[in-house]
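Colleague: next one to model:
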Amino acid sequence: MTEPAQIIEESDSEITIVWPDGSETRYSATGLRRKCPCAGCIDEWTGKKLLADDDIPDGLTFDQISIVGRYALNFHFSDGHDTGIFSFQYMRGLNEGD
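Modeller: Predicted coordinates:
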């Protein structure tokens, strides 16, 4: 299981995760919203992305961040979206800037 050593809220629009191996990954609210893995953003059967990146405005913020068990984070974004469960394993595999 991939579990962060530390989660740092840098601002209302960025978080940093420090991983057990000491590496750090910084995530923006906009970048995470564009990578949301929920069924409304990704077709559950085909895996096809349903949401175009251009439909997500730059400058989104986090209204709230919640830990889900010991395996994920849930973000409440300033555009009202809040249904994505971002497992730590999924987040570890994301390349911010994609």
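
Colleague: alpha carbons only for contacts and neighbour counts from here, please
Modeller: Fine.

Colleague: wait, a helix at His76?
Modeller: No: applying DSSP: H, G, I helix; E, B strand; the rest coil, one finds His76 to be strand, outside a helix.

Colleague: before we compare anything, build this one as well:
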Amino acid sequence: FKTLKYRPDFPERFMMIEDARSFCREFFQWYNHEHRHSGIAMLTPESVHYKYYPELLQQRAVTLAHAHERHPERFVKGKPIVKQMQNAVWINKPIQNATQSVANA
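Modeller: Here you go, the predicted structure:
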């Protein structure tokens, strides 16, 4: 909820449930379709869910390579490295033994 509550337009309180629903509807549209997430290689959840990300990461790599060739002085840490998608991302990673125990029950 931190991303939601720390938005500059997040109100101190909602006067009516309809106000909260309207705010959240707009927020989740932005969060899923525009906001780039550090945990998923600075991509949007939409681009990951619909598997648009391989092309996006390739375009990003090409763009950064061209920028580095033209202006290497801007890249003080050397050639830029494009973050890649992880195989799995967890909020609460399942414990392997607990998962197997449930499956065997």
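
Colleague: after superposition, what is the TM-score?
Modeller: TM-score of the superposed chains, computed with TM-score structural alignment, normalised by the length of the first structure, equals 0.21; 38 aligned residues with a C-alpha RMSD of 4.9 Å.

Colleague: what's the neighbour count on Met91 of the first structure?
Modeller: Met91 of the first structure is flanked by 18 other residues according to other C-alpha atoms under 10 Å.

Colleague: any idea how far Arg26 of the first structure is from it?
Modeller: 10 Å (C-alpha to C-alpha, to the nearest Å).

Colleague: identify each buried residue in the helix or strand harbouring Thr3 of the second structure, please.
Modeller: For Thr3 of the second structure, the element it lies in under DSSP states H and E is helix 2-5. The neighbour-count criterion (16 or more other C-alpha atoms under 10 Å) identifies no buried residues in helix 2-5 of the second structure.

Colleague: just checking, what packs against the next helix-or-strand element following that helix?
Modeller: Using DSSP H and E, the next helix or strand after helix 2-5 of the second structure towards the C-terminus is helix 17-33. With contacts defined as 3 or more C-alpha pairs under 8 Å, 6 or more residues apart in numbering; DSSP states H and E, the packing partners of helix 17-33 of the second structure are helix 45-49.
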